[in-house]
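Asker: Okay, sequence plus prediction incoming.
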Amino acid sequence: DNIDFLNSSDIESMEVLKDASATTIYGARGANGVIMVTTKRAKEGTSKVQINFTSEMSIQKLQNKIDLLSGQEYATIVNEINPGTYNNIKAVPQTDWQDVIFDDGLGAPIFNAQLSASAATDKGTYYVGVGYFKHEGIIPKSNFERISLKFNNTYTFSKNFSVGNNLSLATTDRQNTNGNAVFVAYRAWPSLEPYNANGTYTPLPGTGNPLADIEYTNSFDKGMRGTGTFFANWEIFNGLTFKSSYGVDWDFNKGHSFSPIYFVSPQQQNSVSRLFKGQSTNNSWVWENTVNYSREIEKHRFDLLAGYTMQSVSSENLGMTAENLVRESEDFWYINQNNINPNSVYNGVDAGANYSMISYLGRINYTFDSKYLFTTTYRIDGSSKFTASNRFAGFPAVAVGWNMHNEPFLQTQNTLSNLKLKASWGGVGNEKIAYNKQYSLVGNGINAVFGTDDAIIAGQTYSSMGNPELRWETTYQTNLGVELGFWKNNFTAEFDYFHKITQDILIDLQLPGFTGNGSGSTITKNAAEILNSGIEFNLKWSNQLGKVNYSIGLLGNTLHNEVLKVRGTGATDDFLVGGNGLTRSVVGQPVGSF
């Protein structure tokens, strides 16, 4: 999910959960791993009001570019295919279109400031923060601005019962550049310069001029988003705790885009001006209820968790497009009869979505003598995006660990302070598709000729073919790891091996023309399988010099990514094209190969 509404200064810590045993408990929301963001709260025991102010400014620049052909290299290859196309290769321009569209000056400035106040008493903790953030983009006509508010509070009614809230509110204002310009820059001829001698844009065969794409794109949107979690904790008796939390997310966006009349080439032109205005509202809520029981019996420790969650998501989108405006200046970017030429085109759209999920979960943690660890988890998810026969799916996980440093045979030495072996296996589901993919959708624009007078009759056909056989995309992952600590954990090392296979991946496939559907018609299927495997390591040295604490770390990973299956069978059916035609996902190769 997008978290651009959060002020980074409000964040206390972030934790990344990747192994299946840890992510299974989160269900479909943890299909690609879990990032746990903990925002700041008042520290207990700080009865006095603490006020903090932070401000920072930085510069962002493009560090790594894709290695593309130079103008002369491109001309050489073209001459091999069609001799004589370039008579003087040394005179061919050397245009790197990445340098043309990306900022080549000092960089794009980023400014962030935050003011917060916090306090704590025996009755609760209180935190409020306000922030301002502004980010200029590294591509012209792109920027982002945000004002944010944060409220985190807890209220203690007794030693057994407390409630609290985490609330965030943010307003955003952004200008969006033409995202297609980046893809065009990768494909544009490096043998042509951006401008003609008279200062107009150079026509580029096949792709168009990316600078013109940026110049003639005017896209803006404003948004407001509010998120909140309200929770209650009740310790029913010693060891048994009930927790209930209700989270809401409300998001409103309003935007407009304008494209003027222009001409660069017959393939890159706009014969009439176009104005689009739209707004969207997205609402969701999640209600989670869990019961946790913990008990220790001599060397045995048990931790049992059971619960269920419910989630609902709804959205509505309104939009209108008009062509042939009387005036093109920004002051007249309105859709009304006084600003649109007669006989102009109006188009409107009103769309909405509504889907829900319900889940049941359970987890058992067992520890013996602080040495041997065992965890098993099982979660059942149900989504309205699938038909009744495929709506529910179960996902198990199991993990074991061995704290070897607690064994007697390692207690006599002082060098090794931590040694833990761990292994886990588990599965998690994913249902991140549109809510209506099980249904066929009908669209306009398909005309046919009938009768003796060859009259053109407007028709309709499927714009998207429904698939009632859709089922959960599943990922099964195996992890093996070791944690090491030396000299009272001044030096720590962690190594993990992971092997993850994602099956029944939900993708949109192009329908062939003989099905009678319009151009661009698709059907969603469980039609791919991908492997990700590799090793991750994290090395860290921490110590103290006088009163100064310092740490030095090194982390990295290896990754093997491979497409195992696409669509199932067929020698000519083993790849998908993406990235505006720049990438392909081919069986036996990494996803999205350039």
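Answerer: Okay, I see it. Because the structure is a prediction, the values reported are computed rather than measured. Residues are numbered from 1 along each chain as shown.
Asker: switch to C-alpha atoms for all contacts and neighbour counts from now on
Answerer: Will do.
Asker: which residues are contacting stretch 49-66?
Answerer: Applying Cα atoms under 8 Å, 6 or more residues apart in numbering, the contact partners of stretch 49-66 are 9, 98, 102-103, 106-120, 138.
Asker: what's the answer for stretch 124-136, then?
Answerer: Contact partners of stretch 124-136, identified using Cα under 8 Å, 6+ apart, comprise 7, 9-10, 40-44, 108-120, 142-156.
Asker: And the residue nearest in space to the middle of the chain, how far from Asn152?
Answerer: The C-alpha lying nearest the average C-alpha coordinate of the chain belongs to Asp1 (Cα atoms, centre = their mean; 5.5 Å). Asp1 is 21 Å from Asn152, where distance means Cα to Cα, to the nearest Å.
Asker: Distance from the chain centre to stretch 120-127, please.
Answerer: 35 Å (Cα atoms, centre = their mean, to the nearest Å).
Asker: repeat for stretch 352-362
Answerer: On the basis of Cα atoms, centre = their mean, stretch 352-362 sits 20 Å off its chain's mean C-alpha point.
Asker: List the buried residues for the one helix or strand Gln72 maps to?
Answerer: Gln72 belongs to helix 71-81 when assigned by DSSP states H and E. Judged by neighbour count (16 or more other Cα atoms under 10 Å), helix 71-81 contains these buried residues: Gly71, Gln72, Tyr74, Ala75, Thr76.
Asker: can you tell me which of the contacts of stretch 49-66 are in strands?
Answerer: Here DSSP state E is the test, and the contacts of stretch 49-66 give 108-120 as lying in strands.
Asker: Filter these down to the buried ones.
Answerer: Ala108, Ile110, Asn112, Ala113, Gln114, Leu115, Ser116, Ala117, Ser118, Ala119, Ala120.
Asker: Mind putting those residues into CSV with distance to Asp350?
Answerer: Below are those laid out as CSV (distance: Cα to Cα, whole Å):
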residue, distance to Asp350
Ala108, 37
Ile110, 37
Asn112, 37
Ala113, 39
Gln114, 39
Leu115, 41
Ser116, 41
Ala117, 43
Ser118, 44
Ala119, 47
Ala120, 48
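Asker: Alongside the first one, take a look at this:
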Amino acid sequence: MERRTQRPPKGLIFRLGSKIVFSILSFLIISQLTASAQQPVTVTGVVASSTGDPIPAATVMEKGTNVATVSDDQGKFSIAVSNANGVLVISSVGYASRELPLNGRTALDTIKLSPASTETNLEEVVVVGYGTMRKSDLTGSISTAKGSDIIKGQSFNALEGLKGRAAGVNIFSNTGQPGGEMRVIIRGLATINASANPLYVVDGVVMQNFQFLNPNDIESIEVLKDASSAAIYGARGANGVVLVTTKRGATGAKKAQVSYAGSISVGKMARYIDVMDANEWMATFKQGLENANAWQGRNYTTDLSKIFTDPYLFNSDGSPKFNTNWQKEASRTAVSHNHQLNIQRSMDKASIGAFLNYTDQQGILLNSYFKRLNAKLAYDDKPTDWLSTGVNLLVNHTWGNRTSDNPYGQGALRTMIEQLPFLPVKLADGTYAQTNNIGTTAIPVNQNNPGGATQGFQPEGVGNPVELLNRMEAMQYRTQIFGNAALTFHLAKDLELKTQFGVDYQINRATNYIPFTPRPLINQNSEGSASASSASTFYWQEETYLTYKKRIDRHSINAMLGLSWQENLYNYFSSSDSKFVDDYFGFYNMGRGTNRPTVGSDYDKWAMNSYFFRGAYSYDNKYMATITGRYDGSSKFGPNSKYGFSPR
């Protein structure tokens, strides 16, 4: 459901300028809320051209959602849609997009796409390494996604919004953490031991960590997928290159634009694991005693009232007083919201854009969250006919509390499944219940031998997941300053020289604290522990390149020659301590710990000097040739081979 209005409702004053665009995006239901929620429906079909030839790698998407897939070599596709009466959007490069209502159908006839306008398709310009090219002149494999498509699902991560919109690009996550990082694999896993992450280039500057860039700032994304298109970046582009162009000021005549976009999403646990409740647990425990007596020759009593005698937890007949669903107690209905304010203005020969964003993403597990505050400023000017300038500055700060992803330790993901169902969340005195709170009575196995073997119940130490989530702190803070300044000299009609300086400065800080008052968490440090780490990365690059573009009748030439310098500095420091006398300072004063502290540090520096070129020739939009080369010198290379050449 989507509602748009051109002015605020009555009684609300919201003046932002001469033009106000106010949109409230509909609630997004992230997961199935109940067992009666609508189940996904699988729809199959074939995508073909107007002549009946199958179209491989066509994108098939359920309109208004992030659900998408691509067709195979035979044009066949299968997609699990959330609404049997929804609409599919089918698109492919070189063809006009088509919307197809399902109307309850699950097996579709052949879907034929008409060719896109020839002239429009040939003249479309896409971003490539160090410049732009007409799509008709490309010889490499490039996928393009518009920023407006990426934010349709109002995802908090740009990579999540890119899912299903770039053929051959697989995007997935191994964590359910709010703000969790995504993995990107372009055309299969390129390596086993080394990183398979692609190279991210934002506005011509390499970005060290792309995960937390505000997707609302993105104008378009181009993915260079093959060796030919990515070779301009040398060995760093071996896993593919993701080129990102961010939004700038308004274009065209003198005007100002002010727009606001907001969204709210609600999420719950998609489904709960079927575990035993308290009565089922007690019945199973009793059955175990009976089996031991029958098959192992034991003489255990099966009267549970003689074993479970704690009057606070059990009735007089041994039945439990509490029946706790730990999965529901440790989770919640997560409400997340996102707010974006854009102010863009164009002048005679200049434009300016200011962009503000605030994101608050709640996790489904208690006390887990991720927040982002983002500001971006872009300014472009052309003071003379022979000079253009551009400045881009982005400041991004994120913070959040994480839960343990470790299913084997005392993390909530484990304990919410294994904790005893007859324990309450809290005891009568307000403290959290633990397995060591269970009061049981040791009973002689042989009544004629009271001093012999006894039977009872001593459970494994399993933490209270609600306590673990509420009391343990695992905070992460990230601050990024990213930007560039560029000068473009228009030397002739078809010849220009661009020089650009960019920086990417990031500080990542993590703090963790395990308290011990009013009493220690089970299986955790008995006297509290704290740790903190801080890592900073400063990357800078300077690149200058000359571009020549010329079209003569049916001939098209696009040539580029450039050089660059880059340097990266990394510093890391960590410390930890334990045995605190109180929880007053937490991780803010680890000197209060009485144990021997542990410290660590790291430092790394590398630099590169590169020379690169690209030449592309096209005749009559039919015959094309591209040659690319890069000559890299790196401080990581050996002293006798500092430079390496990568032709393609």
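Answerer: Sure, I can see it. Because the structure is predicted, anything quoted here is derived from the model rather than measured.
Asker: now, which of the ones in strands among the contacts of stretch 49-66 of structure 1 sits nearest Tyr360 of structure 1?
Answerer: Each of those was scored against Tyr360 of structure 1 by Cα to Cα, and Ala120 proved nearest at 35.8 Å.
Asker: who's in contact with stretch 211-227 of structure 1?
Answerer: In contact with stretch 211-227 of structure 1 (Cα under 8 Å, 6+ apart) are residues 5, 100-101, 140-141, 167-178, 180-181, 194, 201, 247-260, 262, 264.
Asker: what ranges do the helices span in the stretch 201-350 of structure 1?
Answerer: 210-215 (DSSP state H, counting those that start in this stretch).
Asker: just the strands in the stretch 301-450 of structure 1 please.
Answerer: Taking DSSP state E, counting those that start in this stretch as the test, the strands found in the stretch 301-450 of structure 1 are 346-368, 372-383, 392-403, 416-430, 441-450.
Asker: which part of structure 2 lines up with the first one?
Answerer: Translated: strand 346-368 of structure 1. On structure 2, the counterpart of strand 346-368 of structure 1 by TM-score structural alignment is residues 597-619.
Asker: Then the shortest one?
Answerer: Strand 441-450 of structure 1 corresponds to no residue of structure 2 when matched by TM-score structural alignment.
Asker: Tell me the gap between that strand and the middle of its chain.
Answerer: That offset, for strand 441-450 of structure 1, works out to 36 Å (Cα atoms, centre = their mean).
Asker: List the buried residues in that strand.
Answerer: Buried residues in strand 441-450 of structure 1, counted by 16+ other Cα under 10 Å: Ile446.
Asker: Trp250 of structure 1 matches what in structure 2?
Answerer: Trp250 of structure 1 maps onto Tyr505 in structure 2, by TM-score structural alignment.
Asker: er, Asn289 of structure 1 actually
Answerer: In structure 2, Asn289 of structure 1 lands on Thr544 (TM-score structural alignment).
Asker: now Thr172 of structure 1
Answerer: Using TM-score structural alignment, the partner of Thr172 of structure 1 in structure 2 is Thr398.
Asker: That match looks like it's in a helix, true?
Answerer: No: with DSSP: H, G, I helix; E, B strand; the rest coil as the criterion, Thr398 of structure 2 is strand rather than part of a helix.
Asker: for the closest residue to it other than its chain neighbours, what are its contacts?
Answerer: The shortest distance from Thr398 of structure 2 to any residue other than its chain neighbours is 4.3 Å, reached at Arg372 (Cα to Cα, 6 or more residues apart in numbering). Applying Cα under 8 Å, 6+ apart to Arg372 of structure 2 gives the contacts Asn357, Tyr358, Thr359, Asp360, Asn396, His397, Thr398, Trp399.
Asker: Alignment lookup: the fourth one to structure 1.
Answerer: What that stands for is Asp360 of structure 2. That one, Asp360 of structure 2, aligns with Lys134 by TM-score structural alignment.
Asker: gap between its match and Gly199 of structure 1?
Answerer: The value you get for Lys134 of structure 1 to Gly199 of structure 1, if Cα to Cα is used, is 33 Å.
Asker: Which of those two has more residues huddled nearby?
Answerer: Shown here are Lys134 of structure 1 and Gly199; by other Cα atoms under 10 Å, Lys134 has more neighbours (19 against 8).
Asker: Apart from its neighbours in sequence, what residue is nearest that one?
Answerer: The spatially closest residue to Lys134 of structure 1, leaving aside those adjacent along the chain, is Glu145, at 4.4 Å (Cα to Cα, 6+ apart).
Asker: count of neighbours near the one you found?
Answerer: A count of nearby residues for Glu145 of structure 1, using other Cα under 10 Å, gives 18.
Asker: now swap in Tyr378 of structure 1 and tell me
Answerer: Other residues near Tyr378 of structure 1 come to 22 when the count uses other Cα under 10 Å.
Asker: residues in contact with the counterpart of Ser220 of structure 2 in structure 1?
Answerer: Structural alignment (TM-score structural alignment) places Ser220 of structure 2 against Ser13 in structure 1. By Cα under 8 Å, 6+ apart, the contact set of Ser13 of structure 1 is Val37, Thr38, Thr39.
Asker: Using a markdown table, lay out those together with neighbour count and distance to Phe53 of structure 1.
Answerer: Putting the contacts of Ser13 of structure 1 into a markdown table (neighbours: other Cα atoms under 10 Å; distance: Cα to Cα, whole Å) gives the following:
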| residue | neighbour count | distance to Phe53 of structure 1 |
| --- | --- | --- |
| Val37 | 13 | 21 |
| Thr38 | 12 | 19 |
| Thr39 | 19 | 16 |
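Asker: Is Pro190 of structure 1 part of a helix or strand, or is it coil?
Answerer: coil.
Asker: ugh, wrong one, I meant Thr95 of structure 1
Answerer: Under three-state DSSP, Thr95 of structure 1 falls in the coil class.
Asker: With Tyr195 of structure 1 as the reference, measure out to it.
Answerer: In terms of Cα to Cα, Thr95 of structure 1 sits 11 Å off from Tyr195 of structure 1.
Asker: Tell me which residues are up against stretch 230-237 of structure 2.
Answerer: 129, 198-199, 224, 238, 240-241, 612-614, 628-632, 646-648.
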